[in-house]
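>>> Quick one: sequence plus predicted model below, questions after.
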Amino acid sequence: MGTSGATFVRFGFGAPFAVLYLFLVLRVTGAAVPAFNPAFVGWVAVGGFTQIAATYLLVHLFSFRNFAIGTAYSRTEPAQAVILGGVLLAEVPTVGALAAVAISVLGVMLISVAHTKVSLRSLFTSLRTRSVAIGLTSGLAFAASAVAYRAASLSLAGSNFIVQATITLACVILFQAAAMLVWLLWRERDELARIRRAWKPSLFVGFVGATASLCWFTAMTVQQAAVVKALGQVEMIFAFAFTVFVFRERINRFEAAGCLLIVLGILILVLL
C-alpha cells in the first residue's frame, strides 16, 4: 500500500484496541469520564494532526535512496521536544535531563547510519538535502504531538493519571482514524482495497501501536515529554537484543557505540 494507506493502518486498526483499553481502565478503576474542555479538544486536534504528519513524513522517507540520513535526523525528536515543551508548557528540564537527551539522540543517530557509507562528517554536510529536511520536519512534528498529548492529558480534571492518559489516547486515535479515512475516501480510494487485503498484518500493527501509545501517553502524563522520549530510546536496545539473541546476527561498532550512548543517556536520566 502507499504512504497514506500505511499511515492509516497505524491509527485505524489501533482505534478498537484504544477503546477497549479505555473500557477496561474505567471498569477496573470505577472512574467516570471527566468533562471535556476547550483546551483538551484543542490539544487533541494539534497532537492528532501533527502525529499524522510526522508518521506520513517518516514513511515517505523510505522512498529516498539516502533515507538513512533523514531517518537519523527524525530521531532528534527528544531534543526538539525540549524546545517545544519550554515554549508551549513553560517546562524547563534539568541540566542532567538536557545532557541525557543530547547523548541518547547522538546514539540513535549513530545507529541509524551504521549500515551505510555515511560518516559523522556527512551527517552535518548533508543538512541541505531534501531527506534531511523531511527527517527534521518529521522529528519536529513528533515532538509537537508528544507535547500536545501531555498538555491534553493534564488538562483533564482528576487525579488518576492512567485514566487521563487512556481517555486522551482513545480520543486522539479515533480522531486520527476518522481524519485519515476522510482523506482516503476523498483522494485515495484505491488504498482502501489494499488495506482490506492486508487486514491481518494491519490488525497486528494496530494492536502493538495502540499498546505502545498507551504506555507513551501514561508516561507523558506524569513526566515531561522530552524526558519520556529520551528514555523511550531504550526501544533500540530491545531491538538489538532480539537481533543478537534471537536472530544470531552481529552488530557493528557504530551500532555498539550507539547502544552504549543510549544506555548512558538513560542512566543519567534515572540517576540524576
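Yep, it's here.

>>> Only C-alpha atoms from now on, for both contacts and neighbour counts.
Will do.

>>> Over to Lys117. Which of the three states is it?
Reduced to three states with DSSP: H, G, I helix; E, B strand; the rest coil, the structure at Lys117 is coil.

>>> What's the local residue count around Gly12?
Residues lying near Gly12 (other Cα atoms under 10 Å) number 24.

>>> so it touches Phe175, yeah?
No - counting by Cα atoms under 8 Å, Gly12 stays clear of Phe175, with 9.6 Å between them.

>>> farthest residue from the center of the chain?
Relative to the centre of the chain, and counting by Cα atoms, centre = their mean, the farthest-placed residue is Gly30 at 29.6 Å.

>>> Quick one: residues in contact with stretch 94-114.
For stretch 94-114, contacts defined as Cα atoms under 8 Å, 6 or more residues apart in numbering pick out 68-69, 71-73, 75-76, 78-79, 82, 119, 226-227, 230, 233, 236, 252, 254-255, 257-266, 268-269, 272.

>>> Figure out how far it is from the centre of its chain.
The chain centre lies 16 Å from the centre of stretch 94-114; the measure is Cα atoms, centre = their mean, to the nearest Å.

>>> and what of stretch 238-254?
In terms of Cα atoms, centre = their mean, the centre of stretch 238-254 is found 23 Å from the chain centre.

>>> Pull out the buried positions in that stretch.
Buried residues in stretch 238-254, counted by 16 or more other Cα atoms under 10 Å: 240, 254.

>>> and that stretch, how far apart are its ends?
Terminal residues of stretch 238-254 lie 17 Å apart, using Cα to Cα, to the nearest Å.

>>> quick revisit: list buried members of the contacts of stretch 94-114 by neighbour count.
When the contacts of stretch 94-114 are checked for burial by 16+ other Cα under 10 Å, the buried set is 68-69, 71-73, 75-76, 78-79, 82, 226-227, 230, 233, 236, 254-255, 257-266, 268-269.

>>> Could I get the full set of helices for this structure?
Ranges of helices in the chain, per DSSP state H, are 3-12, 15-29, 38-61, 67-74, 77-89, 95-112, 120-125, 130-155, 161-187, 190-197, 199-222, 225-231, 234-245, 253-271.

>>> could you check the angle helix 95-112 makes with the fourth one?
Helix 67-74 and helix 95-112 meet at an angle of 170 degrees, taking axes from the mean of the first three to the mean of the last three Cα atoms, to 10 degrees as the criterion.

>>> contacts for helix 67-74?
For helix 67-74, the external contacting residues (Cα under 8 Å, 6+ apart) are 58, 61, 108-110, 112-113, 116, 118, 123, 131-140.

>>> again, but for the shortest one
Contacts with helix 120-125, where a contact means Cα under 8 Å, 6+ apart, come from Ile69.

>>> Please identify the buried residues of that helix?
Residues Leu123 are the ones in helix 120-125 that count as buried (16+ other Cα under 10 Å).

>>> How about the second one?
Neighbour-count burial for helix 15-29 flags 15-19, 21-22, 25-26 (criterion: 16+ other Cα under 10 Å).

>>> Below is structure B, check it against A:
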Amino acid sequence: MPLWALVALVAAAAQTARNAAQVSLTATIGTVGATQVRFLFGLPFAILFLGLVMVATGETLPTLTARNLIYTTLGAMAQIGATALMLITMKSQSFSVTTAWLKTEPVIVALAAAAVLRDPLSWSALAAIAVATAGVLVMSVKPAKHPRDWLTPGPALTGLAAATLFGLSAIGFRGGVTGLETGGTLIRSTTTLVLSLTIQTGTLLVWMTLFDRKALAASLTHWRRSLGAGFLGAFASQFWFLGFALTSAANIRTLALAEVIFAQLVARVHFGQKLPLRQGLGMALIVLGVGLLLQSQP
C-alpha cells in the first residue's frame, strides 16, 4: 500500500473518532460552538506537533512564500464557509439529502485540482473516484417520498456550494503545502497546518466574540471535553496535510470516503446497529472505487 494511502486511512479513522467526541459537545454548546472547538483547541496541539517535528528532524521552520500564504488562506476560509453552508442546508433538508450533495466533493476536487494545480488525472482515476462517490450516495440516500425535494433550488445550490468549498479547501491546503520551497514533507505539511489553524482560530474568535459569545464561553467552560475533540481534530488534520504533501488532493479526498465505512463499523460494533443491505452495497462500492484508485496510480 502506498504511504499516502496509509496516511489518508489514519486521518479518516482519527476524524471518525473526533466526530464521535463532538456529538456530546454539540448537544451541550451548540453546533457553532462545537465546530470552533476543532480549531481553537486543536491549534495548541498542532503547535506541539510542529515542535516535535523540528526536534525529530533537526529542521528549522520553512520560509513562508506568497503561494503558501495565498493557498493556505484560501483553504482555511473555504473550510469555514463550507461548514456554514452545510449547516444551512441541514436546516431545510434531511441529513441524507445533505450528505448526498456533500459527497460529490471528490469529483469536484479531481476536476478543480487538475485545472488549478495541474495535478495529474487519468480517466481510470476519475472512474475510480466516481465509483467510490456512488458508493457513498447509495449508503446515504434513502428512497424519497417526494423526489422534487432533491431539486429544490435553495438547498440544492447551498449543498453543491458547500461541496465545492470543501473541495476548494483541500486544493488550498495542498497548494499551501507544495507552495513551501524548503524543508521536508513532514515539516512543510505541519507548518501549513499550524498556519491554517491560526487563520481559522483568529477568524472564528472574532466572529464569536461579536455574534455568539455564549457559545464561546460554553466551549471554554467545557474545556476538558473540548481538549479531547481538539486533539483528535489536530491529529486527523496532521495526517490530512501530510497526505496533501504526498499526492494529489483528489486521491486523498477519495480515500477519505473510508470514513463512512469506519462510522458504520463503529455503529455496528459499539452501538449494535444492524447494517442494511443498501448500506452494505454502498460500502462494497466504496471499497471497489478505492481499490481501482490504488491500481490506477503509477
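Done, it's in. Remember, it's a predicted structure, so these values are computed and weren't measured experimentally.

>>> on that earlier part again, which one of the buried residues of helix 15-29 of structure 1 is nearest to Phe247 of structure 1?
Nearest to Phe247 of structure 1 among the buried residues of helix 15-29 of structure 1 is Phe17, at 29.6 Å by Cα to Cα.

>>> So the closest one sits against Phe207, correct?
Yes - using Cα under 8 Å, Phe17 of structure 1 makes contact with Phe207 at a distance of 6.2 Å.

>>> center of structure 1 - which residue?
The centre of structure 1 sits closest to Phe142, judged by Cα atoms, centre = their mean, with a distance of 5.9 Å.

>>> I'd like the distance from the aligned partner of that one in structure 2 to Thr133 of structure 2, if you could.
In structure 2, Phe142 of structure 1 lines up with Phe166, judged by TM-score structural alignment. Distance, Phe166 of structure 2 to Thr133 of structure 2, using Cα to Cα: 15 Å.

>>> Please spell out which residues along stretch 101-120 of structure 2 are buried.
Of all the residues in stretch 101-120 of structure 2, those buried under the rule 16+ other Cα under 10 Å are 101-114, 119.

>>> In structure 2, what residue corresponds to Trp186 of structure 1?
In structure 2, Trp186 of structure 1 lines up with Leu210, judged by TM-score structural alignment.

>>> how far away is its match from Gly42 of structure 2?
In terms of Cα to Cα, Leu210 of structure 2 sits 22 Å off from Gly42 of structure 2.

>>> the more surrounded of the two?
Gly42 (26 against 9).

>>> What lines up with that one in structure 1?
Taking TM-score structural alignment, the alignment pairs Gly42 of structure 2 with Gly14 from structure 1.

>>> now do Ala144 of structure 2
When structure 1 is aligned by TM-score structural alignment, Ala144 of structure 2 is paired with Val118.

>>> which residues touch that match?
Ile69.

>>> Also Val246 of structure 1?
Applying Cα under 8 Å, 6+ apart, we find Val246 of structure 1 in contact with no residue.

>>> For it, what is the corresponding residue in structure 2?
Val246 of structure 1 maps onto His270 in structure 2, by TM-score structural alignment.

>>> and its match, how far is that from Leu281 of structure 2?
Here the criterion is Cα to Cα. By it, His270 of structure 2 lies 21 Å from Leu281 of structure 2.

>>> Equivalent analysis for Ala125 of structure 2, please.
In terms of Cα to Cα, Ala125 of structure 2 sits 21 Å off from Leu281 of structure 2.

>>> cool, and Leu74 of structure 2?
Per Cα to Cα, Leu74 of structure 2 is found 36 Å from Leu281 of structure 2.

>>> List the contacts of His60 of structure 1.
By Cα under 8 Å, 6+ apart, the residues touching His60 of structure 1 are Thr3.

>>> can you rerun that using 10 Å?
By Cα atoms under 10 Å, 6 or more residues apart in numbering, His60 of structure 1 lies in contact with 2-4, 7, 54, 67, 131, 134-135.

>>> Distance of Gln93 of structure 2 relative to Leu294 of structure 2?
For Gln93 of structure 2, the distance to Leu294 of structure 2 equals 34 Å [Cα to Cα].

>>> Oh, that last question was meant for Ala8 of structure 2, not what I typed.
Using Cα to Cα, Ala8 of structure 2 is found at 12 Å from Leu294 of structure 2.

>>> just Phe166 of structure 2 next, same as before
In terms of Cα to Cα, Phe166 of structure 2 sits 23 Å off from Leu294 of structure 2.

>>> Check Phe262 of structure 2 too.
According to Cα to Cα, Phe262 of structure 2 stands 19 Å off from Leu294 of structure 2.

>>> Contact partners for the equivalent of Glu91 of structure 1 over in structure 2?
Counting by TM-score structural alignment, Glu91 of structure 1 corresponds to Asp119 in structure 2. Neighbour list for Asp119 of structure 2: 110-113, 171, 247-250 [criterion: Cα under 10 Å, 6+ apart].

>>> redo that, cut-off 8 Å
113, 248.

>>> Can you find the partner of Leu264 of structure 1 in structure 2?
Aligned against structure 2 by TM-score structural alignment, Leu264 of structure 1 finds its counterpart in Leu288.

>>> Enumerate every residue touching that match.
128, 131-132.

>>> Repeat the analysis, applying 6 Å as the threshold.
Applying Cα atoms under 6 Å, 6 or more residues apart in numbering to Leu288 of structure 2 gives no contacts.

>>> Quick check: the gap between it and Arg174 of structure 2.
26 Å.

>>> one step back: of the contacts of His60 of structure 1, keep whichever come out buried.
Listed as buried from the contacts of His60 of structure 1 are 3-4, 7, 54, 67, 131, 134-135; burial here means 16+ other Cα under 10 Å.

>>> Switch those residues over to TSV; also include distance to Arg194 of structure 1.
What follows is those, written out as TSV (distance: Cα to Cα, whole Å):
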residue	distance to Arg194 of structure 1
Thr3	12
Ser4	11
Thr7	13
Ala54	22
Phe67	24
Ser131	27
Ile134	26
Gly135	27
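
>>> What is the nearest of the residues you listed to Ala219 of structure 1?
Set against Ala219 of structure 1, the nearest of those by Cα to Cα is Ala54 (20.2 Å).

>>> From what I see, the closest one and Ala144 are in contact.
No - using Cα atoms under 6 Å, Ala54 of structure 1 is not in contact with Ala144; the gap is 9.4 Å.

>>> Map Thr99 of structure 2 onto structure 1.
Aligned partner of Thr99 of structure 2 by TM-score structural alignment: Thr71.
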